[in-house]
Every structure is written in C-alpha cells, then in structure tokens.
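[1] mind looking at a prediction? Sequence and model below.
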Amino acid sequence: MTVQLNHTIVAAHDKRASARFLADVLGLEVSEPYGPFLPVEIPNGVTLDYLETDEDIAPQHYAFLVSEDEFDSIFGRVRAAGLTYWADPFHHRPGEINHHDGGRGTYFDDPNGHRLEILTRPYGSGG
C-alpha cells in the first residue's frame, strides 16, 4: 500500500468564509458539507476539511505546489484582493516573492492566520 495524505482538518472561526477564501484564491470549488466539515478538494485528491471553532486557532502552514501558469493566476488573485504577501514564512520580506531552486514562491495569510504558500518548484529540487 502506498501511503498518501487524504485529508487534514483546518480550524476556522467561519468555515464558510475560510473555505471560500481558499477556493477563490486557488481557483477551486468548495465541496458539499460532510458532517461538520466544509471540504475544499485539491486537484491531487487531498481535501482540506474546514471545521468551525470558537477557540483560539494556532496558525498552521499549508503549501501548494503549482505550475508556472497557475502561480501567475493565483498570485494575480492575491494581489487583486489586496492581500499582503511575503517571500518568506516568517513575514520578514513583505511585497516580495522568492526564487528558491529556480522557481517562484510566496506566502500569504488566510482569515484565521494560517500561512498559505504557493511554489512552483519543491524546495531542494535544485535549479
């Protein structure tokens, strides 16, 4: 059996707004609710299942490997939405993208403070 990530739960104060934010930025769809979860399926079959909570949320990091064309489209939506973006996960280089391993990458936050990343080359892949 091959081990594959199938889904992960993403805590949100407003699961509908948070799922819609991710889907809109990445150019995806929000799926039908599944129990208390509101899923957003990524094209490789992994689902991010948004779960609403009133508790404090510890920000998590979610990185999405995208093509060069997808990067352009997603980054365009990030900028059009007026989102702050950074070249690094620590928010030290605002308004920049990185070019690690010959690709492009950038970070931006979702409404709950989760750190989202889009990158065109896996880190450590050379370039």
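    Sure, I can see it.
[2] rest of the way, CA atoms for contacts and neighbours
    Fine.
[3] now do the end-to-end distance for stretch 84-92.
    Terminal residues of stretch 84-92 are spaced 12 Å apart (C-alpha to C-alpha, to the nearest Å).
[4] contacts for it, please.
    With contact meaning C-alpha atoms under 8 Å, 6 or more residues apart in numbering, stretch 84-92 is reached by 78, 93-98, 105-109, 115.
[5] tally of neighbours for Arg79?
    Neighbours of Arg79 under the rule other C-alpha atoms under 10 Å: 12.
[6] farthest residue from the center of this structure?
    Met1 (27.8 Å; C-alpha atoms, centre = their mean).
[7] so who does it touch?
    Neighbour list for Met1: empty [criterion: C-alpha under 8 Å, 6+ apart].
[8] measure it to Pro43 for me?
    21 Å.
[9] again with Ser31
    Note on Ser31: its distance to Pro43, by C-alpha to C-alpha, is 13 Å.
[10] pick out whichever of these two has more residues nearby.
    More neighbours surround Ser31 than the other of Ser31 and Pro43, with 16 against 8 (other C-alpha under 10 Å).
[11] how about the more buried one, nearest residue that isn't a chain neighbour?
    Closest residue to Ser31 apart from its sequence neighbours, by C-alpha to C-alpha, 6 or more residues apart in numbering: Pro39 at 5.3 Å.
[12] structure B:
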Amino acid sequence: MAIELDHLIVPAHDKIASAKLLAELLDVRWSPTGTGPFAPVFVNDGLTIDFDTWPAPIPLTHYCFRVSQQEFDAIRERIAAKGIPYRSSVFGPVDNAVGKWNDGSIVYWNQPDGHQWEILTVSYAR
C-alpha cells in the first residue's frame, strides 16, 4: 500500500469560520461538525483538514496545495473576490500578484489565525 496523508489538525481561533473559508476558497465540501471536536474540510477522497478551536496564541503553520492551472486560476479568483490579500513570494510583501516558479504559478495568503496557505501548479519539492 502506498503511504498517503489522511488528515491534519489545524488550530484556529474559530474552527467553523476557518473551515468554511478554506472550503469556499478551494471549492470543496466541509462540515461544522465531524469526528470529535473538529470542523472538517474534505480536500479530496483521501485528505481531511480538521480545524480545531485552540486558545491563543495559535502557532504559525504553512500548508501548500498542488493544483492544476485551471484550479489555480479559480482559487486565486476566489481569494481576490473575498478581498484576501495575497502575494507572489513566501516572504515578500502583499502584491496581489502571481509568482512564477519552474514554469508554474504560485500564490501565498494568510488566514486570520496567521496560518500561511499556498497554492502552486508545479512542485519545487520534487
């Protein structure tokens, strides 16, 4: 059997708002309740992101999704439509621009809890 990531627990000040926002941006299903205390986002058939309400401070974490160019364009449009600032570089200023890496597209944004999210079309890890 191939090794697959099944689920992640992501801390949040408001698990329902965080789960709903990510699900809307990615255009995937979510639920305000799940197994245990979590608000799950069903990224695909194999991966669930379980948001959990934690007290402050929330540790900064980084999550990246590799998507097709068509999915990338749609997600970036939803980010912009919600007025979420985004940037083309992981450490750069907000420029509301698409970065280019290895002939692919890349965008970073932060969620209100401080988590850094990324979408890219070509992995730089492989």
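    Arrived safely, thanks for sending. Computed from a prediction, not measured in an experiment: that's the story for all the values here.
[13] for structure 1, just list every one of the strands.
    For structure 1, the strands defined by DSSP state E occupy 7-12, 37-41, 47-52, 61-65, 85-86, 105-109, 115-119.
[14] residue in structure 2 matching Arg79 of structure 1?
    In structure 2, the residue paired with Arg79 of structure 1 is Ala80, using TM-score structural alignment.
[15] contacting residues around that match?
    Ala80 of structure 2 makes contact with Tyr86, according to C-alpha under 8 Å, 6+ apart.
[16] report the separation between it and Trp109 of structure 2.
    If you go by C-alpha to C-alpha, the gap between Ala80 of structure 2 and Trp109 of structure 2 works out to 10 Å.
[17] next: Val98 of structure 2.
    From Val98 of structure 2 to Trp109 of structure 2 the distance is 11 Å (C-alpha to C-alpha).
[18] compare those two (neighbour count), which wins?
    Neighbours were counted for Val98 of structure 2 and for Trp109 using other C-alpha under 10 Å; Trp109 has more, 23 against 18.
[19] where exactly do the helices run in structure 2?
    For structure 2, the helices defined by DSSP state H cover 15-26, 69-81.
[20] among these, which is nearest Gly36 of structure 2?
    Comparing those by their distance to Gly36 of structure 2 (C-alpha to C-alpha), the top pick is helix 15-26, with 12.6 Å.
[21] the inter-axis angle of the closest one versus strand 7-12?
    Counting by axes from the mean of the first three to the mean of the last three C-alpha atoms, to 10 degrees, helix 15-26 of structure 2 lies at 120 degrees to strand 7-12.
[22] and helix 15-26 of structure 2, which residues are buried?
    For helix 15-26 of structure 2, a neighbour-count test (16 or more other C-alpha atoms under 10 Å) marks 15-16, 18-26 as buried.
[23] contact partners for Ile9 of structure 1?
    By C-alpha under 8 Å, 6+ apart, the contact set of Ile9 of structure 1 is 48-51.
[24] what of Leu21 of structure 2?
    So Leu21 of structure 2 contacts nothing (C-alpha under 8 Å, 6+ apart).
[25] what are the buried residues along stretch 74-82 of structure 2?
    Neighbour counts over stretch 74-82 of structure 2 (16+ other C-alpha under 10 Å) mark 75-76, 78-79 as buried.
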